[in-house]
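K.L.:
Sequence first, predicted coordinates after that:
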Amino acid sequence: MKIFCLIIFIAFPIMAWGKSEGTVNGFVRDASNGEPLPYVNVFLQNTQIGTTTNEKGYYVINRIPPGEYRVIFSMMGYGRHEETVEITSNAAVKVNASLPPSVLELEGVVKTAERERFVREVEISTTTLSARQMRSLPSFAETDLFRTLQLLPGVVSRSDFSSQLYVRGGSPDQNLVLLDGVTVYNPFHLLGLFSMFNTDAVKEVEFITGGFPAEFGGRLSSVLNIVNNEGNSKEFHGRVNISLPSAHATLEGPIPRGSYLVSARRTYFDQIFKNTRYDFPYYFYDLQGKVNIDLGGNHRLTLSGYYGNDKLDYDVTSEEEDFQVAIDWLWGNRTASLNWRWLIHPNLFSEVLLTRSNFALDLDLELVGDNIAALKLKNGIQDYSIKSDLNYFGLPGHSIKFGVSQTWYDFLYSFHIDQTPLFNYTNKPALFALYMQDQWQMNNLWSIRAGVRVENYDLGSRTRISPRFGAKYHLFPNFAIKGSFGIYHQFLTTAASDNQNFSFIDLWFPLSQKYKPLGAIHYVAGFEWWLPGDLILTCEGYYKT
């Protein structure tokens, strides 16, 4: 059954879309760098027909009577674009647009996007941050994503020495962290002091602290969805900067039919104090990259990856030189993803994502005295996933999304003393998920988001059904009330204590047949108020079991 669903979603995504009188569709991008532009207003001049682009910069306008029209693209902070099209019966016209930034770009773009979200979207407990917004907030040593999120309501930290997120009473292992669609299991450097995400490469961050929709699963508390920049497809750019703990370099530019971005970061104290009495035995580095290639007008491939390590190499000898300790400790994350975007039909949008996530830790500890003891610890988790999503826009007022995914895990823990194995644990569970959700704008007052997620975990053959529902009602043009309900399940957990104030490494384990999957129910209610000066006041109350 699982293989059949994967084949249906990936190889034969055939759906019954209705023939309309005429259709206009396409993508809208920033003319200066080629990045997609969400929430751009697209409308037909001298008519009431229009829409806005989604988070991918894609739009579609259906049921257009035959005739000649002027298509207008507008967004605060960008220049206006106009194009004349001829609409015929049962035909689709593709119109892509590039909008040049204007002098209002710095603040106008954010205001426009926030206003469109306020009017159209059912966004429960959601905060969206751009890289520019993150860099403008107070920071410790350098801009750090997790430190920024700790400033938000409902998020706390147990210690100044940890950037872990405790969201609405949940533990850090109940947060789903995604980097370009890839799950990240230990997103930290320096034993939890800094997050692993280099904000020089980040385009946008979506943080959902409760009531998240059916497309997300496997965690109980929150979703942190991080999207990297695609890279400048118009011209080459490079930048270098140095902060207190590290140095950064970023390169981006065009390639034939696409773009690339490479960003690197490394701490430098180990090099500054090398061969001195203040020798610093630790450093970390990370490398992020992204390549986009357009394969014709309807296909696009995106390859994204991350490679990072922390390294501690420390030797100490007693004053009497009769005892020596040598530590060689290496740990880090690697992620890779390949995304195939296919515009099957103006009303049907498909994405297939292949991902690999790996966290590995190797610790060698050698104690030299009257006797020599060598301890070796290995810890690793690998995650291979395939996911397919279909977005359907053929029903007026609806944005319907279907998805299916299969994940294969590989857990490894081993401990040896003098090459004698004392502990060796391996496990290879699998998780299958299927979901459907609909964002329905009923009228100018009501917006509804409803969905359901079905998950099957092969250890114990556990199947869980998770309904999700959210709604927003505009009492006044600038004031809306909202609420949501959802059931959530989690099949992995960590061995960390909830009371720890300093985090070393999260040790992940799959839940065995002896234990039921973890579960939670979210109830969220509140209001949004659009104030003068383009300020938004959001107030929410929640109950979480």
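P.N.:
Ah, there it is. Residues are numbered from 1 along each chain as shown.

K.L.:
Every contact and neighbour count from this point should use C-alpha atoms.
P.N.:
Noted.

K.L.:
so who does residue 539 touch?
P.N.:
526-528 (Cα atoms under 8 Å, 6 or more residues apart in numbering).

K.L.:
Now do the same for it: helix, strand or coil?
P.N.:
Following DSSP: H, G, I helix; E, B strand; the rest coil, we place residue 539 in the strand state.

K.L.:
Kindly report the same for residue 308.
P.N.:
Per three-state DSSP, the secondary structure class of residue 308 is strand.

K.L.:
contacting residues around the residue nearest to it when sequence neighbours are not counted?
P.N.:
Closest residue to residue 308 apart from its sequence neighbours, by Cα to Cα, 6 or more residues apart in numbering: residue 286 at 3.9 Å. Taking Cα under 8 Å, 6+ apart, we find residue 286 in contact with 196, 264-266, 306-309.

K.L.:
Please identify the buried residues of stretch 63-73?
P.N.:
For stretch 63-73, the neighbour count (16 or more other Cα atoms under 10 Å) marks 63-64, 69, 71-73 as buried.

K.L.:
what about versus this one:
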Amino acid sequence: MKTFITFVLMISASVGIAQTEIKGIVKDSKGEPLPGVNVFIQNTYDGTSTKPDGSFSFSSDETGDQILILQSVGFKKQELSVQLTGEPIENNVTLKESIDQLNAVTITAGAMEASDENKAVVLKPLDIVTTPSAMGDVVGALQTLPGTSTVGNDGRLFVRGGDASETAIFIDGLKVGNAFGTTANNVPTRTRFNPNLFKGSFFSTGGYSAEYGQALSSALVLNTVDIPVRNQGDISLMSVGGGYAQTLVGEKNSLTASANYFDLTPYQSLVKQNFDWERSPHGWDASISARQKWGNSGMVKAYLHKESSGMEIWQAEPGVDGKGSLVKIKNDYTYAQSSFKQIGKNDWSYTGGLSYSLNKDQIKLGGLDIVQQTELFHAKGVAVKDFSPAFSTKMGVETYWSGYEQSLVSEDLSRNFMDQQYNAFIESDYYVNNQLIFRGGLRSGYSKLNDELWIDPRASVSYKFRSDGQISFAYGTFSQLPEERFRVVDNELGNTKATHWILNYFHSKNGRTFRAEAFYKGYDQLLTFEGDVQFPEQLRLDGNGVAKGMDFFFRDNKTFKNTDFWITYSLVDSERKFGGYQTSVQPGFAPLHNGSVVVKHFISPLKSQIGMSFSMNDGYTYTNPNIPGEQNSKTKSYQDLSLSWSYLPKPNLIIHLACSNVLGRNNVFGYQYASETNDNNLFTGMPIQQGAPRFLFLGVFLTLSSDKKANQLNNL
């Protein structure tokens, strides 16, 4: 018995000697104690959690070299090598915050996401379709966002004092040439692409990524749908035409084919027009979209779009009796692209592709028979490397081949040019922590035609407050070659320049979003010329200007049940010397005050969504030659109240009715004047008005699928 007791005491003594006490304090990088941190020996049950003061203490029976692990949500796991000998060990540890991409700060200066996948959603793809004033046009919906101006006699996208040519449009990162349909002077146009094609967009009002170039004001990046959810056929019957689309979906691929036809002749025979049509706008389009999953983490897409359209219109001339001049336009357009994305090994990912645009216009104006043809080829490759959760770099190369030809058929005269551009860019993001991010980049370019090399730096920083709000600052320089119609006159024209400074505050929480932004944009080397824009002479890059101001955006889909609304206001103070102007002027496409209100309310018992949008600005400047100066006059304010009603009697049937300018306001966008004075020694003026007091759209959309529950909205 004595021997047994001695043996037990010896074992107890040896165990006591083997136990090691481990203690310490855990703090964050600011020196604040961290409670609830898990502290334990690797591959054992020995451990504890830190107390409210950050302290911990526990004992372990392990001996020798071990790994002490400390981990907590929101912080980087830390591993410490310790040697357990029975002697007490004390470790005071500082944990660094980890980068949680779902909660981390993002760059918001000049940037507005329109994607279901982004936590800072401003517009969802469905908003593009259901905004009453948009009439189903992507750009029409974007015109309700801050920084944009509504120019009703044009229809394209004007951003922060810049003209429409200063905005570049990309699909899956590839540039689209001639993204808007060809039209006659003062007849508004719209984008060529169906919004159902896209799952989201990135719309920049300035300070955008070094990945994109050749745009002084804005980049609009549209991202196409990946694999649709099911097989379905979509029939569209509209007041202006109709179409059909068929989608076939496999396990790893899909194919969508569509065709549409429109003719405004029946509609415009019923609704009074301010235009004198000889042949109303008409045309057709067809497209094919194919998608194929590539391996476990890749995707390949191909898209082909073909369309043809035409119109014939009599355009009155101020001071001239009669119908005026007959303008005939025939347009043929082709756009094709193939893109890919692939997640590689060792935290590399890759995207890229090819795109081709071909636009041909045949225009008959008076005695002139004009043919214009534009080609654009774009090839691009991008690689992204995540060196750590806190640091990543994007780098890429691309090339553009652009050509333009202009011919007078009856005179057998033509002129053209072909240019090759080569670009490279690099951009890095560094997360200091979840609250602070820096972004810096460089974009370089070279034009073979005018033998010019340029480098544009870009930089951003953003800080997120504990209250969920964040503040961002962005700076960048941007280069853009003049429009083709001017480069064909002088092939050696170089880049125009713009410098952006942007300060942004953004807050999004509980279904409410608030965004405020101040900006300053300086222009240099703007194109100026003598004579008329149709026949410019003495082209120079000696213009300049500024655009400065602020804008506000508020969206709320929580305060009122089944109601979503947003309010926008923009102040754009722009003056520039450009084009045929001899002095610095406020451009006619850049009103000082711009605002919009959009409201959508869903009425469940009626299976209906009612929409309202109101847009306004303080008027457009123009030059009245009867008084001294340039841009010396201003129109009355522009106002448009639009309403819409979407009715879903069955899940697969949508009836959509929309009406623009419900109040029938006579909006004027400027005046045209005769080139010579009348008997009273005055220049006769003629207002530039919108095409009709109102535009009424009625569409019936029927989806055919096996479950009879799908509709055309499930592709958005």
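P.N.:
Great, that's in hand. These numbers come from a predicted model, not from an experiment.

K.L.:
circling back: pull the most distant pair out of the contacts of residue 286 of structure 1.
P.N.:
Greatest spacing in these, by Cα to Cα: 266 and 306 (13.8 Å).

K.L.:
higher neighbour count, the two?
P.N.:
Counted by other Cα atoms under 10 Å, residue 266 of structure 1 and residue 306 do not tie: residue 306 has more neighbours, with 22 against 19.

K.L.:
counterpart of stretch 442-449 of structure 1 in structure 2, which residues?
P.N.:
Counting by TM-score structural alignment, stretch 442-449 of structure 1 falls onto residues 432-439 of structure 2.

K.L.:
what distance separates the matching stretch from the centre of its chain?
P.N.:
Here the centre of mass of C-alpha atoms in stretch 432-439 of structure 2, compared against the chain's by Cα atoms, centre = their mean, to the nearest Å, lies 23 Å away.

K.L.:
Quick one: end-to-end distance for that stretch.
P.N.:
11 Å (Cα to Cα, to the nearest Å).

K.L.:
residues making contact with it?
P.N.:
Under Cα under 8 Å, 6+ apart, the answer for stretch 432-439 of structure 2 is 97-100, 103-107, 390, 427-431, 459-465.

K.L.:
which residues of the stretch 351-500 of structure 2 fall in strands?
P.N.:
Counting by DSSP state E, counting those that start in this stretch, the stretch 351-500 of structure 2 has strands at residues 368-388, 391-408, 413-433, 436-447, 452-464, 469-480, 496-509.

K.L.:
Kindly compare burial across those and name the winner.
P.N.:
The highest average neighbour count among the strands of the stretch 351-500 of structure 2, using mean count of other Cα atoms under 10 Å, belongs to strand 469-480 at a mean of 23.

K.L.:
Can you state the mean residue-to-residue distance of it versus structure 1?
P.N.:
Following superposition, strand 469-480 of structure 2 is found to deviate from structure 1 by 0.7 Å on average (mean Cα distance after the TM-score superposition for structure 1).

K.L.:
Give me the next element, helix or strand, following the top helix by length along structure 1.
P.N.:
Ranked by residue count and defined by DSSP state H, the top helix of structure 1 is helix 105-120. Sequence-wise, the next helix or strand downstream of helix 105-120 of structure 1 (DSSP states H and E) is strand 126-130.

K.L.:
That next one versus helix 105-120: what angle between them?
P.N.:
Per axes from the mean of the first three to the mean of the last three Cα atoms, to 10 degrees, the angle that strand 126-130 of structure 1 makes with helix 105-120 is 160 degrees.

K.L.:
mean deviation (superposed) between the helix or strand just after strand 126-130 of structure 1 and structure 2, please.
P.N.:
Moving toward the C-terminus from strand 126-130 of structure 1, the next helix or strand (DSSP H and E) is helix 131-136. Aligned to structure 2 and superposed, helix 131-136 of structure 1 gives a mean residue distance of 1.9 Å (mean Cα distance after the TM-score superposition for structure 1).

K.L.:
In structure 2, what stretch matches helix 131-136 of structure 1?
P.N.:
Mapped onto structure 2 using TM-score structural alignment, helix 131-136 of structure 1 spans residues 125-130.

K.L.:
how many other residues sit next to the nearest residue to residue 331 of structure 1 once chain neighbours are set aside?
P.N.:
Closest residue to residue 331 of structure 1 in three dimensions, ignoring its sequence neighbours and counting by Cα to Cα, 6+ apart: residue 361, at 4.2 Å. Neighbour count of residue 361 of structure 1, defined by other Cα under 10 Å: 18.

K.L.:
And the residue of structure 2 sitting at the aligned position of residue 361 of structure 1, how close does it get to residue 375 of structure 2?
P.N.:
By TM-score structural alignment, residue 361 of structure 1 lines up with residue 361 in structure 2. Residue 361 of structure 2 sits 12 Å away from residue 375 of structure 2, going by Cα to Cα.

K.L.:
Residue 71 of structure 2 too?
P.N.:
57 Å.

K.L.:
Repeat that for residue 300 of structure 2.
P.N.:
In terms of Cα to Cα, residue 300 of structure 2 sits 24 Å off from residue 375 of structure 2.

K.L.:
For the stretch 1-150 of structure 1, which segments are assigned as helices?
P.N.:
Counting by DSSP state H, counting those that start in this stretch, the stretch 1-150 of structure 1 has these helices, from start to end: 2-10, 105-120, 131-136, 145-149.

K.L.:
ok, now structure 2?
P.N.:
Under DSSP H, structure 2 gives helices at 2-18, 125-130, 138-142, 265-270, 484-487.

K.L.:
just so I know, which of the ones you listed lies nearest residue 412 of structure 2?
P.N.:
Nearest of the helices of structure 2 to residue 412 of structure 2, taken as Cα to Cα: helix 484-487 at 18.5 Å.
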